[in-house]
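K.L.:
Sequence unavailable; structure follows:
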């Protein structure tokens, strides 16, 4: 509960910081354009509300407000703020008029600076990169639902998908050369899957399905009921559970169970849900060593199906 609250607060702070940064950069654009075009600048402020700090430099009052949202630049020749802040001491009638071109330049400078900020962050992501889950980028099948279209078509966990419906694929999710998008775009009754299995290239035909939806729901898309491969890494072991009793740890990598390889954590979850009264032997990689860990699932408090009490690291290896 505490971790969820902390995560919520962290996300909220991130949103506030990014929102303020966007607004301040936007207002800086107006400010610099106004300086360039010779407009009278009454003030520039970060945040609203009663100022907690202010200082006048070269006729411009800079301030920091008490309400941590947004910012503003006072340009009486462009947009008087009497309605918001009350009557100002400045007699705006004494200010020289400005041209339409000046108004246009100052007005569009804010959006231009916002765009430049977005391009700046995009360049950082392009150079540094961004976190990508292993399951997003693989084309290897991790789990096939029992009696689903993929299972009926002969697809198996560990199969590497090369093409879907004649289209080469390089990732599982997304809209560019992805397995899911090729399935959605397919139109024929069956979808040919070109796969690599045990150094052999095979083509298997799968008949997709569409889940039934009600009139007010969004129409479903074609599905074959399979999931991408994902390294089974333990993120957390819940206390007072079979996993804790078996001394499983954060960071343990499950390479298999009951002597067979595991391509996705979903496979273990599914096995336990249907074999909850059986002891399952996990093959665990820890510190460069491989160990066998027997675990007896059980129904945990407030649960309806057997579990062993672990949560998975969804980021995988990447």
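P.N.:
Thanks, I have it. Because the structure is a prediction, the values reported are computed rather than measured.

K.L.:
can we go C-alpha only for contacts and neighbour counts from here?
P.N.:
Fine.

K.L.:
starting at the chain centroid, how far to stretch 280-297?
P.N.:
From the chain centre to the centre of stretch 280-297 is a distance of 31 Å (Cα atoms, centre = their mean, to the nearest Å).

K.L.:
what's the span of that stretch, first residue to last?
P.N.:
Stretch 280-297 has an end-to-end distance of 8 Å (Cα to Cα, to the nearest Å).

K.L.:
Mind listing what's buried along that stretch?
P.N.:
280-285, 292-297 (16 or more other Cα atoms under 10 Å).

K.L.:
Please report the distance of residue 169 from residue 294.
P.N.:
Per Cα to Cα, residue 169 is found 38 Å from residue 294.

K.L.:
Could you pull out the strands in the stretch 1-150 of the chain for me?
P.N.:
With DSSP state E, counting those that start in this stretch as the criterion, the stretch 1-150 of the chain has strands at 43-48, 53-57, 60-64, 67-74, 141-144.

K.L.:
what ranges do the helices span in the chain?
P.N.:
2-37, 82-85, 100-128, 134-137, 149-152, 179-185, 242-245, 265-274 (DSSP state H).

K.L.:
Dump those helices to a markdown table, plus mean neighbour count.
P.N.:
Formatted as a markdown table, the helices of the chain follow (neighbours: other Cα atoms under 10 Å):
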| stretch | mean neighbour count |
| --- | --- |
| helix 2-37 | 16 |
| helix 82-85 | 8 |
| helix 100-128 | 14 |
| helix 134-137 | 20 |
| helix 149-152 | 19 |
| helix 179-185 | 20 |
| helix 242-245 | 19 |
| helix 265-274 | 17 |
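
K.L.:
ok, second structure coming up, stack it against the first:
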């Protein structure tokens, strides 16, 4: 069953990812043909050719690295820097107008936006699961600033800076992308006399020295769940298994991952009892934590927080959906360009490897969530490709506007140097984010097959 699931996820991910690339390149291809331009190659992927077919003078190829694609157009600046210069230069080709170049350049991003609307329309009719796991605060450190301000375990976050917060995901997204680290957080608390609502100004801090994205210092209320048991660790020696729900350590009941980590540091490397819930039964185990880099560790990679989704039917309207995705993309770029305030840097971006892993997680969870992620991916492709950077569609558009307005071309030698420089920079950026995806975010691939998600529904707006 695991093998079949893996095959299904892998095939679905590649098809969905390839569809976004295909529709983008098809936009360039279609408009280039309309403008009477010569098309030498239509390629999905980069690198070594895995499959090829020639028809009507066009070479159609599928290449080894599924990180993008290209349409080779001799009458425009092409990806010759990457794929090699065309050796057949005997055929004279007519000049094309700057406006034709612009039309071809913007056609790819426009097709991505159109495809995003098509997907969003499908989602509207089939419904969309939305997170309803409430952001309930877990066990608090009594020495923390938040505890001293009056925040307690069981409090529910309902608003941050006046915006309604339905889930931890939304809370983290808002704080991470904001240029401030101070937030007005509104809580609800169940008391004997009813529900009490109060607001406190809290400080968000970086996750760690390495991970500088800032989060509120409020632990989620859920028992830590063992995901992957690491080889040679104390957990494996004690008999812990994947999906064990850790309920106590040394007799201390646990309500959050943070509470477990704190209890481990206090316990040190002393042998102690750890109680877990396994298949509905409570199991007690003896564990001896180890000291690793001055930190007490038990050798467990925790599973993600269990999430509950309810199907919104009909789903969000296509305009609402695409507009929300574009707004999120804009907020992300804004946060990236204000790294000093937000802590969001290039290392926090995901390349093709990370995108494939996230898409795989959604495919396994629910096809509607995968389609919604594809809406995000297509809008991102459109926006990023329209950045005014040479070798991107936005760069071609700027150069076309320059030619059309000033009626002169950018010197070929200068253009060649600029193209090479930005090609090297983009390839370096891709290599950097891919390195982080593979070596720094190995948990992404673990989460593909270990995300604990419950889908409920459907529901309607009247419910």
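P.N.:
Here it is on my side, so go on. Since the model is a prediction, treat every value here as computed from it, not as a measurement.

K.L.:
quick revisit: redo the helices of structure 1 as JSON lines? Include distance to residue 199 of structure 1.
P.N.:
Below are the helices of structure 1 laid out as JSON lines (distance: least, Cα to Cα, whole Å):
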{"stretch": "helix 2-37", "distance to residue 199 of structure 1": "45"}
{"stretch": "helix 82-85", "distance to residue 199 of structure 1": "72"}
{"stretch": "helix 100-128", "distance to residue 199 of structure 1": "35"}
{"stretch": "helix 134-137", "distance to residue 199 of structure 1": "21"}
{"stretch": "helix 149-152", "distance to residue 199 of structure 1": "20"}
{"stretch": "helix 179-185", "distance to residue 199 of structure 1": "20"}
{"stretch": "helix 242-245", "distance to residue 199 of structure 1": "36"}
{"stretch": "helix 265-274", "distance to residue 199 of structure 1": "23"}
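
K.L.:
With respect to residue 318 of structure 1, which of the ones you listed lies nearest?
P.N.:
Each of the helices of structure 1 has some distance to residue 318 of structure 1 by Cα to Cα; the shortest is helix 134-137, at 5.3 Å.

K.L.:
which residues does the closest residue to residue 373 of structure 2 other than its chain neighbours contact?
P.N.:
Excluding its sequence neighbours, the residue lying closest to residue 373 of structure 2 (Cα to Cα, 6 or more residues apart in numbering) is residue 359, at 6.9 Å. Neighbour list for residue 359 of structure 2: 13, 370, 373-374 [criterion: Cα atoms under 8 Å, 6 or more residues apart in numbering].

K.L.:
one step back: now render the buried residues of stretch 280-297 of structure 1 as JSON lines, adding distance to residue 109 of structure 1.
P.N.:
Output for these, formatted as JSON lines (distance: Cα to Cα, whole Å):
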{"residue": "280", "distance to residue 109 of structure 1": "64"}
{"residue": "281", "distance to residue 109 of structure 1": "64"}
{"residue": "282", "distance to residue 109 of structure 1": "61"}
{"residue": "283", "distance to residue 109 of structure 1": "60"}
{"residue": "284", "distance to residue 109 of structure 1": "58"}
{"residue": "285", "distance to residue 109 of structure 1": "56"}
{"residue": "292", "distance to residue 109 of structure 1": "64"}
{"residue": "293", "distance to residue 109 of structure 1": "63"}
{"residue": "294", "distance to residue 109 of structure 1": "65"}
{"residue": "295", "distance to residue 109 of structure 1": "63"}
{"residue": "296", "distance to residue 109 of structure 1": "65"}
{"residue": "297", "distance to residue 109 of structure 1": "62"}
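
K.L.:
ok, back up a step: among the strands of the stretch 1-150 of structure 1, which is nearest residue 155 of structure 1?
P.N.:
Distance to residue 155 of structure 1, taken as Cα to Cα, is lowest for strand 141-144 among the strands of the stretch 1-150 of structure 1, at 7.4 Å.

K.L.:
Alright, that wraps it up for me.
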